[in-house]
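A.B. asks: Got a predicted structure plus its sequence, pasted below:
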Amino acid sequence: MPIRKGGASVDLQQQPISALKGVGPRVAEKLAARGLATLQDLWLQLPRQYEDRTALTPIRLLQPGVAVQVEGRVEAVERGFRYRPMLRVALGDDSHGTLVLRFFHFRAAQVAQFQVGARVRCYGTPRPGQHGLEIVHPSYRMIDEAGDDALGTSLDPVYPAIEGLGPVSLRRLIGQALDRLPDEDALELLPRELRDGSNLPSLREALLTVHRPPQDADVAALLAGRHPAQRRLAIEELLAHHLSLRRQRIAQQAHAAPVLDRIALADTLRKRLPFALTGAQQRVFEQIRQDLAQPHPMLRLVQGDVGSGKTVVAALAAMCAVEAGRQAALMAPTELLAEQHLNNLRGWLEPLGIRVAWLAGKVTGKARAKVLEEVASGEAQVVVGTHALMQEGVAFHDLALAIVDEQHRFGVHQRLALRDKGSGGSGNGDAIVPHQLVMTATPIPRTLAMAAYADLDVSAIDELPPGRTPVQTVALSAERRPELVERIRKACAEGRQAYWVCTLIDDSDEVVAQAAQSTYEDLCKRLPEVRVGLVHGRMKAADKQATMRAFKDGEIGLLVATTVIEVGVDVPNASLMIIENAERLGLAQLHQLRGRVGRGSAASSCVLLYQAPLSQMARQRLETMRETNDGFVIAEKDLELRGPGELLGTRQTGLAQFRVADLARDADLLPQVHEMGEKLLHDSPELAERIVARWVGGAVRFASA
């Protein structure tokens, strides 16, 4: 923000880092590699933790694992080379305690410093060693008898490391940048009326507190990220991300989209289905139908548990496009899942005389040329495929609805590419943007959806079709494998089928896991009367498909597979799922795998086979799986255990990495953020733009995907 000094307007926030003392081209390059180019970038480069050097702790009172600052005199020095160079320095103090400082990397000049009797002040985390407590590679300084030995007056910030730039240099540069902080009015972007109700400090006060916490600061709150200063920064950052997504939504709504307001074909399909829609399916389709009837593009996320019937809702939506004489495309992340959709759609739509085309990587030569011609001419009314749908050679005649399944598995650019296939499709010179429907079988916690998908309307199919029996889940130690083999023998003898899922393809010495190949060979020996199949990601697509088809047709009784079968396989006769090394998988993945059984009327079971000992997090995951079959409950627990980054997937670049905010920790701020965001967009759109620029910057362009 411009600040007037002596008549000159100086934009301190955007002033380059090179304006600081000690920042030459080389240092500037290293900072730029981490996205740090301006003074504002340094203000927002926040500490990841703090060191308390405001007090000294007597050596005798040290506790393992608790970081402290100590001071003592050198009592002994030992330099050894048994396995690698090592320096050990024994310190003693007036409390008659002894602490060992251990160094593996050191210079001769350092050794010379540690003379017996010299005073040393050091900081680090003690741990048990051979001769009592020790600190490995502490930060330290020698105390001159006549020099200044005053203690610090504030907590020392520890910043994320930057390659080629030492922590002291980085701290000094950030200190220089903070010295140039504008006054409160010049820096503040949130209107006072929005801040008054929250009882939070100004941005200037918050930044100074977080970078230079006073001696009496609540260290526990700072380390937990719940200090009022951090909450003030988090609320503005969450607001910036919310505003960026909402602005993209507004920009999208400004585009023209085909009006798809005829539903006779959808009604015909609904009447011909061999099952009745659930109340949730009817409700979600009604929401979609209303969106499609508008002259601006639908942007809707449909989330629903495994088997909740998202595909049939997508098929009904596609009928609205087909009846209008236009096209619909459905894109899935794997050929296995895409082919499942293809089979379902052909079974439902071809009796209505609708041409469903198939376009995947394995469709080549003349067959591919024929499909491309049908897509370009409009003869193919519904097109199903993988990312092959987005390749340059694919031209749609008039794409009106783009459906993306398991959308979090696609990169943002890929989803934009499919949407762009419909731009200009009307041929009248106006840019027509297709409606977008994205689906996920991984339920997303409400708080995460509020933050990550503020540009989308979110629908939930939260009801399973009738006749689906809840899957009974048990956790068993790997030592009980023989019992499971007998259970499979009995199930297959009764005409039922089973999955045995492994987490690796080949055996590994580094990870304790039964690989799929060796498990397959072992089970073939133990169950000679059962036909056992094997599926993993390194198999040729044709071999994989053939095995999956044989399993679906009931020719294979037991399928040994890697997590490749996580999505897209529908075998109603399979009633037993065994997941090997279940402790290594996340809750969402375990829930997806469990959803492969219980798809028929037979009582189904899922066995979580684990390798002891279990970590605390693994134990919580397995307990959650035993306690509930509700994907939305599981998603909330997954968010609590793993955090939002892993839950959404690293490729969800529309949601940039947060610097301060944590969606799990700061979920309670989101309703306030939404309210503030709508007021800003309505009353002060120019302020909204500056808040987005401050926190999000260039990531905004991806947010519309």
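C.D. replies: Thanks, I have the structure now. Numbers count the residues shown, from 1 in each chain.
A.B. asks: switch to C-alpha atoms for all contacts and neighbour counts from now on
C.D. replies: OK.
A.B. asks: Tell me which residues of the top strand by length along the chain come out buried.
C.D. replies: Secondary structure of the chain read by DSSP state E shows that its longest strand is strand 68-80. Buried residues in strand 68-80, counted by 16 or more other Cα atoms under 10 Å: 68-75, 77.
A.B. asks: go on, stretch 355-365?
C.D. replies: 355-360.
A.B. asks: okay, pairing it with this:
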Amino acid sequence: MPCWSCPRAVSAAEPETASGRPVTALDGVGERVASRLKALGIERELDLLFHLPLRYEDRTRITPLNRVRNGVTVQVEGQVVHQEIRFGRRRMLLATLADDSGQIILRFFRFYPSQQRLLKEGQYLRCFGEARFGPEGFELIHPQCQAFQPDRPLELPESLTPVYPTTQGLGQATLQRLVGDTVARLERAELSLEDPLAGTLGGPSLASALITVHGPAASDDLNALIEGDHPAVQRLALEELTAHHLALARLNRARARQRAPKLVDERRLVPALLAQLPFEPTGAQDRVMAEIAQDLARTRPMRRLVQGDVGSGKTVVAAAALVTAASSGRQAAIVAPTEILAEQHYQNLKPWLDALGLESVWLAGKVKGKARQAALEALKTSADIAIGTHALFQDAVAFRDLGLVIVDEQHRFGVHQRLALAAKGQRGQRLPHQLVMTATPIPRTLAMTAYAGLDISVIDELPPGRKPVTTVAASQQRREQVVERLRHALGQGRQAYWVCPLIEESEVLEAEAAETRSKELARVLPEFRVGLIHGRMKPVEKQAIMAEFSAGEIDLLVATTVIEVGVDVPNASVMIIENAERLGLSQLHQLRGRVGRGSDQASCVLLYKPPLGPMAEARLGVMRETTDGFLIAEKDLELRGPGEVLGTRQTGMLRFRVADLARDAELIEQVADVAAGLDAEAGETLIQRWIGAAEQFVDV
């Protein structure tokens, strides 16, 4: 076991430690850059060394223009032979770049006078971007461009160029320079890093691994580096996994000292709740409700994750927990990430709660004036249950005696928000019980590690009579046939969704694509009412559109992926997903889950743009073959890996920068032995290096 009190000897004459120098001491880092770096968790040189690349770009060669291929990221050089500003649905800047072998179009949808000057005729440019085959041949959309003179050619790097996670206002070039300078100092031995795992399993040193990962040489096995099999990546993964193991052990010791109110259904309200339902709960629901009731009856705070596929009945499970808290004389709160989902919870839960004589309060951003004051007063005094959005986290909200917090779709909330709500029920060492729910199935082995510190319940059974959604894939070339099928379904009184997913990672372009499609469909389907909803609308606008759709006043709803989670309209039985090949399996499954909630046979059409790549073809094949969310999650893990399956928004669980829970299974088996060989100071070094202040959030 670790010796948590053994001191470690430190050499009196060693180079400056990387953690001792703040970033503000670095060249070119003023207050503005420092604040942007802090948003990424970078405050000292040590943080720069462990801000690891997301991916690499190959800028080591120039591709002749006649060898450019569709969908391939390339670096090209040439001379601008033509420039124009073209006016259509929107203004765009086009420039034609030519070399001895051919030409390519540089297309900019958003541009500035400085870009027009950079792309002037006669200018020599080096450009980097993804090549696409457009209406006028191959083109680069918003490429990175650098001017040069033909008698002074630009040098080519000898290694791959790392691409780092960044934030608004902090350019990739700045990050690359700062990290590169720090790595260079490490290479020159001007910095010293503590290396608690030196020599472990015969791997490279920590410094050597970092130098390799930040700037792989041409002689390195780049495929192994990208796939994570390279010894440098494995060395970092082992240290990161060890840090998480140590943090979890410390967290569990701290949790053992915490207390929570014992919540028992003293008034027998749960049986009365279930008696109201027009159906019998499934065996899976009964099992999960029993697991939660057992947790709530203890004086140790519950920390439980409930996974349930779309339509599996998580709302009933949540209602039983809420009612148990109220039956004990305590308050409970359930919070959802959007007003649409929160109000849906309120509408579903309120009739059940009213019948039990329980007072429920609805609080969201749109609740204003006297209604808001009345809600706040009720929470301080008489209310049993609060239902709402992030508005419940606000400082002005105070509870009489909060004993249970339920967070729906928990990964969509920030860590500090969830902590703020839990803190509202804190009384000294006593904390409220916490239940988090997700409709995104996660493979069990992955969930056990990623949500370390949480007990896991799975609702793995759908209500009887639920018909599986029929799923087909269709090329964009068959769009007219799809529209005719849609016309037939709408003519039978059914409702439908037409989803336009993210285009070029831009909410603006996504909204424009949805607006264009809604106008087109309204034109070709004039006999039906077409609505539109997207992420750039104000919450009150989105709420109004969804209310009209729920009431049957809109036949066809054109939407972005804003409708991915929680929207429940039983009469909607057709789902058409455009550009389906761009989406991951979990997101496709979530979108498909918006239909099939009524008695009609539902269908989902996956529209794709050929030709399909191998991974896209595999994803669409899985969607056609099964509607089992947990099987889909396993397939998603196989195809994309755990980082993509869990998603970058899942802040607040154990997230890994280097380690891959599927790839590094052998390392995970060795972590406990490695951790046992470390003393207290070494363990603290690893925790601060890889987790830092986020340690307190790992099971929130």
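C.D. replies: Ah, there it is. Predicted model, so just to flag it, every value in this text is computed and none were measured.
A.B. asks: Overlay the chains and give the TM-score.
C.D. replies: Once superposed, chain against chain, the TM-score is 0.75 (TM-score structural alignment, normalised by the length of the second structure); 611 aligned residues with a Cα RMSD of 4.4 Å.
A.B. asks: out of the buried residues of strand 68-80 of the first structure, who's nearest residue 437 of the first structure?
C.D. replies: residue 68 (54.3 Å; Cα to Cα).
A.B. asks: any idea which helix or strand comes after the lengthiest helix in the second structure?
C.D. replies: Longest helix in the second structure, counting residues (DSSP state H): helix 231-255. The element immediately downstream of helix 231-255 of the second structure (helix or strand, assigned by DSSP states H and E) is helix 269-276.
A.B. asks: matching residues in the first structure for that next one?
C.D. replies: With TM-score structural alignment applied, helix 269-276 of the second structure matches the range 265-272 in the first structure.
A.B. asks: mean shift between the matching stretch and the second structure?
C.D. replies: Average distance, stretch 265-272 of the first structure versus aligned residues of the second structure after superposition (mean Cα distance after the TM-score superposition for the first structure): 2.2 Å.
A.B. asks: buried residues in that stretch?
C.D. replies: 265-266, 269-270.
A.B. asks: Out of the residues you listed, which comes closest to residue 3 of the first structure?
C.D. replies: Using Cα to Cα, these come closest to residue 3 of the first structure at residue 266, 60.5 Å.
A.B. asks: Tell me if I'm right that that closest one and residue 312 touch.
C.D. replies: No: at 10.5 Å, residue 266 of the first structure does not count as touching residue 312 under the criterion of Cα atoms under 8 Å.
A.B. asks: so what's residue 579 of the first structure up against?
C.D. replies: 500-502, 606-609 (Cα atoms under 8 Å, 6 or more residues apart in numbering).
A.B. asks: let me fix that: residue 514 of the first structure
C.D. replies: Residues in contact with residue 514 of the first structure (Cα under 8 Å, 6+ apart) are 502-504, 507, 580-581.
A.B. asks: would you list these in JSON lines and tack on secondary structure and neighbour count?
C.D. replies: Conversion of these to JSON lines gives the following (DSSP: H, G, I helix; E, B strand; the rest coil; neighbours: other Cα atoms under 10 Å):
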{"residue": "502", "secondary structure": "coil", "neighbour count": "25"}
{"residue": "503", "secondary structure": "coil", "neighbour count": "20"}
{"residue": "504", "secondary structure": "coil", "neighbour count": "21"}
{"residue": "507", "secondary structure": "coil", "neighbour count": "15"}
{"residue": "580", "secondary structure": "coil", "neighbour count": "28"}
{"residue": "581", "secondary structure": "coil", "neighbour count": "21"}
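A.B. asks: who touches the equivalent of residue 498 of the second structure over in the first structure in this structure?
C.D. replies: Mapped onto the first structure by TM-score structural alignment, residue 498 of the second structure lines up with residue 500. Neighbouring residues of residue 500 of the first structure by Cα under 8 Å, 6+ apart: 558-561, 577-580.
A.B. asks: Go through the contacts of residue 514 of the first structure and say which is closest to residue 44 of the first structure.
C.D. replies: For these, the nearest to residue 44 of the first structure is residue 503 (40.2 Å; Cα to Cα).
A.B. asks: Can you verify my assumption that the closest one contacts residue 517?
C.D. replies: No: counting by Cα under 8 Å, residue 503 of the first structure stays clear of residue 517, with 10.9 Å between them.
A.B. asks: which residues touch the longest helix of the second structure?
C.D. replies: 197, 203-206, 208-210, 212-213, 225, 228, 300-301, 452-453, 654, 656, 658-660, 664, 667-668, 671-672, 674-675, 683, 686-687, 690-691, 695-696, 698.
A.B. asks: Repeat that for stretch 347-360 of the second structure.
C.D. replies: Here stretch 347-360 of the second structure has contacts from 269, 272-273, 276, 319, 323, 326, 382-387, using Cα under 8 Å, 6+ apart.
A.B. asks: Just the contacts of helix 231-255 of the second structure: which are in helices?
C.D. replies: 206, 208-210, 212-213, 225, 667-668, 671-672, 674-675, 683, 686-687, 690.
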